[in-house]
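# pasting the sequence and the predicted model now:
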Amino acid sequence: MQHFSQFPEQAPATPLLDGIDSPVALRRLAPSQLEPLADQLRAQLLFDIGRHGGHLGAGLGVIELTLALHFVLDTPHDRLVWDVGHQAYPHKILTGRRATLPTIRHLNGLAPFPSRGESEWDCFGVGHAGTAISAATGMALAAQRQGQIRQVCAVVGDGALSSGMSLEALAHAGGANANLLVVLNDNGMSISPHVGALADRFPSAAQPLAANIAEFFETFGFRYTGPIDGHDLPSLVAALSESSQQSGPRLLHVVTRKGAGFIPAEADALSRGHAHSPAAAPAKKAAPACHRVFGEWACNTAAKDPQLMAVTPAMREGSGLTQFAEHWPERFFDVGIAEQHAVTLAAGMACEGARPVVALYSTFLQRAVDQIIHDVAVQQLPVTLAVDRAGLVGEDGVTHHGIFDIALLRSIPDAVLMAPSTEPELKEMLDAAYRYPGLAAVRYPRGSLPSEPSGAPKVEWGRGRWLRRGNSGVALLNVGALLDAVLSAAEQLDASVIDLRFVKPLDSALVLKAAADHRWLVSIEDHAVEGGAGSAVAELLAQQRMDVPLLRLGVPDHFVEHGQRGELLALCELDAAGITRQVETFVAER
């Protein structure tokens, strides 16, 4: 394996890779050509991501594995299912998307993860971890039922085995005798080093292979092979060739290094070079990102209250809890990729008098709705949900936008849901949620929130606030992070602005006052229009039989792809110009 100390500054020479436009061409090579091809593929990935950004460490770690899989399997007839998709960049290069890889995660460019609509070699779209074994089992059982003879292979990271869904799928696949090959990519990492008792059983934990690891998988009904070196191409090809000649449930244990071949990534113990952003021009000092504000709040609150427990599903760094984990390791719980467990764990803590705070992304909250309802809300337990990355998140795209949490949470009895529009509001709302004797959630965006308008009042429980009084007869009801755009639009429209602050309980008196004083109401939110805060306003007006025209602005009723957050807000007409345009049309038509 060739090692690189920095990103290549010039396009690398890749004579073998230049001849690969699909895995069909790859399979025409001699086995001896795979190792030099791996060096060329690694150089190409480093060159493209170094210039244009994207996920890096996971792809570097599976260069050799990806080549071996496509060399041995007859893809796309044989199905190759990737868990998550951070590791699928080499797969994209080998399946005809090399020229467009620089566009990955950019508006109208390649999807950040495998996508069925993008390539016939992407047989299953992914974004959240833990789905691959379930999907591949379904494909294998359907193929058996239809009399189709094909291999179905799921490539999963060892971190994905902390997901209960993966274990459920293993149990079912083994019991159903599915003709399935699971390749366990064991690198000891998720985004950061993974956790849990199972992780200690793997050789990547710098310990000898536990004698019972084979027995563990065989208990599920899988024939176990391994572990083998995931960077040794001859061994990989031999092991995959042997496994592909077998039938039934099989598991091939492959040990790799995330970030392999790139010295800076291999030296990065925190994330092994998980993602890379090209250097940008120095910008003026920006407000702190919301996850850092939350992390500071968690530390300050923990210093005052020994009952605070912080829980996160494999999102320590992303949720801003690194400093908390260092200061209070006995009160910090990273449960791995297990959102359902995280919520019910917090419920159990709350039963014993603790005050748990669960920090998770909006898109991952979706995976724990049953636990939020049954295990927390029904039992009226004091659990705070810090809902990060709410709204359109940008480059991670359709699987990661946090645009459904309001609709999911506001229908839960006695739940509280707050949406800060400024940084001071975020801190105050976290305090309010933490004091609430039941389920309380605070949703906040990726990135930062604006500073507070001068003279703005403190957060009052269940109350919104007037920020501007206009003369056009239009009242803009802001929900959360779009306040700057709303205020700019209000200037153009001479509209009033109300910051709702609380989605539940909704400040009914304030909304009804706005409806009585204005000819038109407009709700604006960084959330799906259907079921969002605007829907709550519409329900209130209908209950009160107030015939006031209401325009609900938010993310339209279709899936939004990837791009920079500003670009996506403009596409959804949620920037100042788009809001102004939509309101002017609405008023003109009435």
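Cool, the structure landed.
# C-alpha only now, for contacts and for neighbours.
Fine.
# by residue count, what's the longest helix in the chain?
helix 34-52 (DSSP state H).
# count of residues packed around Arg201?
18 (other C-alpha atoms under 10 Å).
# who's in contact with the nearest residue to it once chain neighbours are set aside?
Excluding its sequence neighbours, the residue lying closest to Arg201 (C-alpha to C-alpha, 6 or more residues apart in numbering) is Ala210, at 5.4 Å. Ala210 makes contact with 201-203 under the criterion C-alpha atoms under 8 Å, 6 or more residues apart in numbering.
# alright, now check it against this:
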Amino acid sequence: MSVLSKIKTPADLKALPQADVELLADEIRQFLVEKVSATGGHLGPNLGVVEMTIALHRQFDSPDEPIIWDTSHQAYVHKILTGRADQFDVLRQKDGLSGYTDRAESEHDWTESSHASAALSYADGMAKAFELQGKGDQNVVAVVGDGALTGGMCWEALNNIATGERNVVIVVNDNGRSYSPTIGGFSNNLEGLRAQLANLRIQPAYDEVMEHGKKTLKSMGWVGERTFDALHALKEGVKYQVLPTSMFPELGMKYIGPIEGHDLNALNQAFEYAKKYDGPLIVHVVTEKGHGYAPAFNDEKDQMHTIGVMDPETGVQKKSTKPDWTSVFSKEIVAAGEKRDDVVAITAAMSGPVGLQPFAEKFPSRFYDVGIAEQHAVTSAAGLALAGIHPVVALYSTFLNRAFDQLLMDVGLLKLPVTFVLDRAGVTGPDGASHNGVWDLSLVSIVPGIRIAAPRDATRLAEEFNEAIEVTTGPTVVRFPKGDVGADLEAVERLESGIDVLFRPEAADDSDEETLEVLFVAVGTFAETAIETAASLRDEGILVTVVDPRWVYPITPELVELAAGVDLVVTMEDGLIRGGVGSALAEALSSAQVDTPLRQLGFPSIYPRPATRPQVLEEVGLDQASVTQQVREWANFLAR
């Protein structure tokens, strides 16, 4: 019987003999490779936190002592240790196990947003609540990566945590990376500490440690209470190094580390000390992303941060041979950089995922990775624009949510020419609620003067991106979905305002039936669905003209004119119905006193659960069959 099969709760883990814990770590690593290679998911980050997660659950009493995972893509081991190992066959699938912590799954999951840099603020609030409830002795543990610590929200939280005496244990999971290698001054300090750990891997005997510690501390000017604290930690059997650092003590925070992140004994001793410590404390744990699985550890791109289905023996992933949206954009921004030396690129720790790496390699002096700091990215872009540069800020759609105020007030108010390229817009599928990009249209469309493009295919992406960077009167947005880009859909006509007519039907010559004319306004990749719907309804006397506005916001007067000449207008988008393109068109029709009925197909105001994109679209009525039936019902109702 395997050790892993015995673990159903953290209590089972606590009861294991220490000899079995080492075996458990090996079994968990093998389990992760086997299961995640079959479903896809975040492999490298979870391989790196196996021992750390085991040690946390051995020492702390989850869920009474909450363990908050920042971002939580690295919480697979936590899920295994809290009784969910048997659900990994349906990881990131419809009605299956979420790829992030999920409150509906377990009492051990306290949060579920997968946006970075929030864990410390959660922990601060929970510790305050425990204090108010007379449970001040309880610990709250926040696990935060070195990448997330590049986000300003972490430092806002640290500023508050440090002022109290509440028991917040901050575990810094330092692997030197987020998606990309961690950057910035803070990262440079951590790198220095990691280097010191590398020189101290082989621990001397206890007496030698004490003597060496006294001499070292004296030579560094440590006296009084600081010396006592450090030696006391050693005396208590904590066999990690306590290195002097100015990063956290100046905030009033106790710091211990760096700890070898794959040494179970060192981790257990460190967390045992942290559990008993009275007040806020930082435990700096150095881990290796992809640890224990050579294909991940040796992956120079991102150490298998996230993978698709792959061969677990070789680590070779099954990849599509078709071009994807990101690669199309990647080529276009490099071409733009070659033509214009005022074009620069900015991202927030996402150079690879958003396609900026080729630009960074070709134009290193014009590329800025600001870390996980979307707010700073946007206002820094505003500063560049103020000085005559045209910045392209490339982010996942969902992460622009974090910088909306900066877009509204620092860019929009100043009418600055900044282009935002939003990858993974609309429904993304298995990543779940936090990573879907269904909010961008509703949010950014309220910025006065902004222009938003939603390309339907690769040619239009290139075309609209190049149009965007020519705009000098205000911000522009180009949004596109995740995955492969399909074949081009050529227009039958381009109207004066830039609207593309994609399908224009004619009534059947032998038909005596009255016809009903419908204008179908398709946003982005829904153009194909709209064309198929139009073709299928033609023989029923429902004549559907399909148009792609290309620039979906603001609404052009020509689109209003087209709407005035038909019996029904239908809009379709994979952003929220509330505040989306359909809503904007309805406002424009009302303002122009156009009475044509308008119906909207879009995403409801819900948080999408993990599933494939087609499954999510079918669930909310945006699949081909549902759309055709809905337009048919609307048209038949009007024809009565």
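Yep, it's here. Treat the numbers as computed from the prediction; the structure is a model and nothing was measured.
# structural similarity score between the chains, please.
TM-score for the superposed chains, counting by TM-score structural alignment, normalised by the length of structure 1: 0.94, backed by 574 aligned residues with a C-alpha RMSD of 2.0 Å.
# can you classify the residue nearest to Arg201 of structure 1 by secondary structure?
State at Ala210 of structure 1, reduced to three classes by DSSP: H, G, I helix; E, B strand; the rest coil: coil.
# what does Val369 of structure 1 align to in structure 2?
In structure 2, the residue paired with Val369 of structure 1 is Phe404, using TM-score structural alignment.
# Leu267 of structure 2 and Asn173 of structure 2, how far apart?
Going from Leu267 of structure 2 to Asn173 of structure 2 by C-alpha to C-alpha, to the nearest Å gives 12 Å.
# and if you look at His390 of structure 2?
36 Å.
# next one: Ile183 of structure 2
Per C-alpha to C-alpha, Ile183 of structure 2 is found 15 Å from Asn173 of structure 2.
# between those two, who's got more neighbours?
Asn173 (25 against 19).
# the alignment partner in structure 1 of the more buried one: helix or strand, and which one exactly?
The pairwise alignment with structure 1 assigns Asn173 of structure 2 to Asn185, based on TM-score structural alignment. Here Asn185 of structure 1, judged by DSSP states H and E, is contained in strand 180-186.
# run a quick neighbour tally on the closest residue to Ile469 of structure 2 other than its chain neighbours.
Ranked by C-alpha to C-alpha, 6+ apart and with sequence neighbours excluded, the top spatial neighbour of Ile469 of structure 2 is Thr419, at 6.3 Å. Residues lying near Thr419 of structure 2 (other C-alpha under 10 Å) number 27.
# mind listing what Thr419 of structure 2 touches?
Per C-alpha under 8 Å, 6+ apart, neighbours of Thr419 of structure 2: 390-393, 468-469, 475-478.
# Ala350 of structure 1 too?
356, 381-383.
# which of those fall in strands?
When the contacts of Ala350 of structure 1 are checked against strands (DSSP state E), the matches are Pro356.
# now, which of the contacts of Thr419 of structure 2 sits nearest Ile67 of structure 2?
Val393 (33.7 Å; C-alpha to C-alpha).
# which stretches in the stretch 1-150 of structure 2 count as helices?
10-14, 18-39, 44-47, 50-59, 76-79, 119-132 (DSSP state H, counting those that start in this stretch).
# which bit of structure 1 covers the third one?
Taking TM-score structural alignment as the measure, structure 1 aligns residues 57-60 with helix 44-47 of structure 2.
# any idea which of the helices of the stretch 1-150 of structure 2 gets closest to Lys362 of structure 2?
Across these, Lys362 of structure 2 has its closest neighbour in helix 44-47 (27.9 Å, C-alpha to C-alpha).
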